[in-house]
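sharing a sequence plus its predicted fold:
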Amino acid sequence: MERIDVRRLTMEGRRMLRQVVVRLRKQSGMSVKELSKVSGAHPTTIKGWLARARTEGEKGLGEKRRGRPVGACRKLTLAAEAWIRDQIVKGNPQQIKLPFALWTRPAIRALIRDHFGVDLQERLVGKYLKRWGFTPQRPVKRALEQNPEAVRQWLEQDYPRLRAQAAQEGAVIYWGDETAVKEDAHWVRGYAPRGQTPVLAVPARWTTLSMISAISPQGKVAFQIVEGSIDAVRFITFLTALIQDVPQKIYLVVDNLRVHHAKVVTAWLADKKDRIEL
C-alpha cells in the first residue's frame, strides 16, 4: 500500500487505523514491516502504537491532545491579561498618565512595560488584542455638550409621540442641521516626472461658506449653500424654500443652535403652524 501521512487523517480516521493495526498484530502476528505495507503508516509510527497498546491497552489508542497546552509560552499571566483588558475598556491612555490619546499597539505596549516590566513586540501585542476580541476602530465624535440621558429620553418618549402626531396629520418629518464648508478640494495624487513635484494653486484666504440641510427618514435631502455663517435671516430663507418644495406639513427636528430660538424665527413661524413646526 502507498505510504500515507497519518497526520493528515481525521481524528476518527487515525483512531480506526490504530485499532486495525493492533488487531492485525494480535490476530495474525504480522511484523511491523508487514503492518506498514498494509496500513500505509510509517514503521516508526506503528511501533509507537504497538508500544502504547502494550502499556496502556486499547484505551491508549485514543487521540491525545496535540501541540502546546493552552496558555503555554505566554508572556503574560491570565490575571495580567484581564487587568489590561479592563484598562482598555474603562478609559483612555491619558487617564492613566500615558502619552497617547487613543489605545494603539504602542500605547498598550507601554502600559504592559510600565506595569509588568515585560517589553513585548508590537506584533505580539497585536496577537494579544486579536485573542481578546479587540479590533482597530475609528472613534465616533460626540459633542461635549451632549446630554446622553436627555437624548435617550427624547428618542424613547418624545420622538415616538412626534412620529405618531405626524402620521395622524399626514405630515413629514425632516432632520435639519448646519455646517461650515471648506472650499478647497481633497488633496489627490497624480503622476509627474521624478523630482518635479506639481503645484496646486490655492487661495491664501478662504471664503466662509456654510451649508444648511434637511433630510427625511426616507433619505430625501434638501440643502442650501450660502456665503458666511448661518444667521436667523438665512435660516428663515431656507425654511421658506423648504415649505415651497414640500406640499405636506413639515416637522423639522433641529438642535439647540441659538439661531433656532431667535425671536425673528419664532415670529416667522407663528402663523405657519399648518405648514411647519420646529
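Nice, thanks for sending it over.

switch to C-alpha atoms for all contacts and neighbour counts from now on
OK.

packing partners of the helix ranked longest in the chain?
Counting by DSSP state H, the longest helix found in the chain is helix 11-28. Counting contacts by 3 or more CA pairs under 8 Å, 6 or more residues apart in numbering; DSSP states H and E, helix 11-28 packs against helix 32-39, helix 43-56.

next up, a second structure to put side by side with the first:
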Amino acid sequence: MGKYLKRWGSEVLAAGQAGRRTRSGGRSRLVRGTWPAIRARAKADNAEVLFGDPVGIRSDQVTGRTWGAEGATPVVRRTGIRFSVNAMFAISAKGRMHLIVFTETFWAKATCRFLARFGGHFDRKVDLIVDWHPAHCSKAVWSWLVGHKEQVELHFLPSY
C-alpha cells in the first residue's frame, strides 16, 4: 500500500511534520499502524479491502480554451440546462471498482443502498475504508452494518 500512496503523491511524514499537516498525525498512524492491521486482518479473514468515497458531479460550464476560426472569436453554444448527480464508489488496491450513481442527496439512505448492492457483488467479506462523512457515521448505516457483519465492515480514515 505504501507504493500506491507514494505514487498518488502521499508521503510518510516524521512525527513533527505530521502534526502540522493533520490534527493528530493520523495519516502517519494510518500508514504505519492502522493500514497494516486492516490488511493483516483481511488476509486472515479472506476479505477484500476497498477504499470508498462519495463524489458530486455537475454540468456547470467549465471555463477553458476552445477552438474557432482564425481571427474570429469562438462562440460556445449551450442549452442552459443544468443537472447534477451524486456517486459513491469503492476501489481496491488492485483496481477493482464499484460505482453507484444516483440523483438524490448523498445521505444515509444512499449509503445503505450502496452497501447493500456493493456487498452482494462479493462472495467473501469486504473491509471498506471510508472518510468521516456524516452519511458514513449515521445511525441508519450503523444499524444496517449490525445486520450485515458477515458482508461488510467499515474502517475510518483519520481526520485531517
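Happy to help now that I have it. In this text, all values refer to a predicted model and were calculated from it rather than measured experimentally.

mean neighbour count added to the helices and strands packed on helix 11-28 of structure 1, as a markdown table?
A markdown table is the format used below for the helices and strands packed on helix 11-28 of structure 1 (neighbours: other CA atoms under 10 Å):
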| stretch | mean neighbour count |
| --- | --- |
| helix 32-39 | 17 |
| helix 43-56 | 15 |
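
quick one: the helices in structure 1?
Under the criterion DSSP H, helices of structure 1 are mapped to 11-28, 32-39, 43-56, 78-90, 105-116, 122-132, 148-153, 159-169, 232-245, 263-270.

can I get these in a markdown table with distance to Phe223 of structure 1?
Formatted as a markdown table, the entries for those read as follows, by distance: least, CA to CA, whole Å:
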| stretch | distance to Phe223 of structure 1 |
| --- | --- |
| helix 11-28 | 64 |
| helix 32-39 | 77 |
| helix 43-56 | 76 |
| helix 78-90 | 39 |
| helix 105-116 | 42 |
| helix 122-132 | 43 |
| helix 148-153 | 25 |
| helix 159-169 | 22 |
| helix 232-245 | 8 |
| helix 263-270 | 19 |
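
of all the ones you listed, which lies closest to Gln224 of structure 1?
For these, the distance to Gln224 of structure 1 is smallest for helix 232-245, at 7.1 Å, taking CA to CA.

if we can go back for a sec, dump the helices and strands packed on helix 11-28 of structure 1 to a markdown table, plus distance to Val233 of structure 1.
Converted to a markdown table, the helices and strands packed on helix 11-28 of structure 1 look like this (distance: least, CA to CA, whole Å):
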| stretch | distance to Val233 of structure 1 |
| --- | --- |
| helix 32-39 | 91 |
| helix 43-56 | 89 |
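
among those, which is nearest Val89 of structure 1?
For these, proximity to Val89 of structure 1 was assessed by CA to CA; helix 43-56 is nearest, at 49.0 Å.

and that closest one, how far from the chain's centre?
Centroid separation for helix 43-56 of structure 1 versus its chain: 50 Å, with CA atoms, centre = their mean, to the nearest Å.

quick check: which helices or strands does that helix pack against?
helix 11-28, helix 32-39.

out of those helices, the one nearest Ser213 of structure 1 is which?
Closest of the helices and strands packed on helix 43-56 of structure 1 to Ser213 of structure 1 is helix 11-28, at 62.9 Å (criterion: CA to CA).

in structure 2, point out the residues matching the closest one.
Helix 11-28 of structure 1 corresponds to no residues in structure 2, going by TM-score structural alignment.

what's around Met88 of structure 2, how many residues?
The local packing of Met88 of structure 2 (other CA atoms under 10 Å) involves 19 other residues.

what lines up with it in structure 1?
Per TM-score structural alignment, the equivalent position to Met88 of structure 2 in structure 1 is Ile212.

how about Arg32 of structure 2?
Under the alignment (TM-score structural alignment), Arg32 of structure 2 maps onto Glu156 of structure 1.

could you point out the longest strand of structure 2?
Counting by DSSP state E, the longest strand found in structure 2 is strand 48-58.

what's the spatially most central residue of structure 2 in contact with, if anything?
With distances taken as CA atoms, centre = their mean, Asp53 lies nearest the centre of structure 2, 2.0 Å away. Contacts of Asp53 of structure 2 were listed using CA atoms under 8 Å, 6 or more residues apart in numbering, and they are Met88, Phe89, Ala90, Val130, Asp131.

check the gap between it and Gly33 of structure 2 for me.
Using CA to CA, to the nearest Å, Asp53 of structure 2 is found at 22 Å from Gly33 of structure 2.

then Asp60 of structure 2?
To Gly33 of structure 2, Asp60 of structure 2 is 41 Å away according to CA to CA.

which one in structure 2 is aligned with Leu257 of structure 1?
Checking TM-score structural alignment: Leu257 of structure 1 goes with His133.

thought Ile129 of structure 2 was touching Leu154?
Yes: using CA atoms under 8 Å, Ile129 of structure 2 makes contact with Leu154 at a distance of 5.9 Å.

residues near Ala201 of structure 1, how many?
Using other CA under 10 Å, Ala201 of structure 1 is surrounded by 6 other residues.

ok, the equivalent of it over in structure 2 to Ser59 of structure 2 distance?
Counting by TM-score structural alignment, Ala201 of structure 1 corresponds to Arg78 in structure 2. Applying CA to CA, the value for Arg78 of structure 2 to Ser59 of structure 2 is 11 Å.

stretch 59-69 of structure 2 spans what distance, first to last residue?
Separation of the first and last residues of stretch 59-69 of structure 2 by CA to CA is 26 Å.

all set now, cheers.
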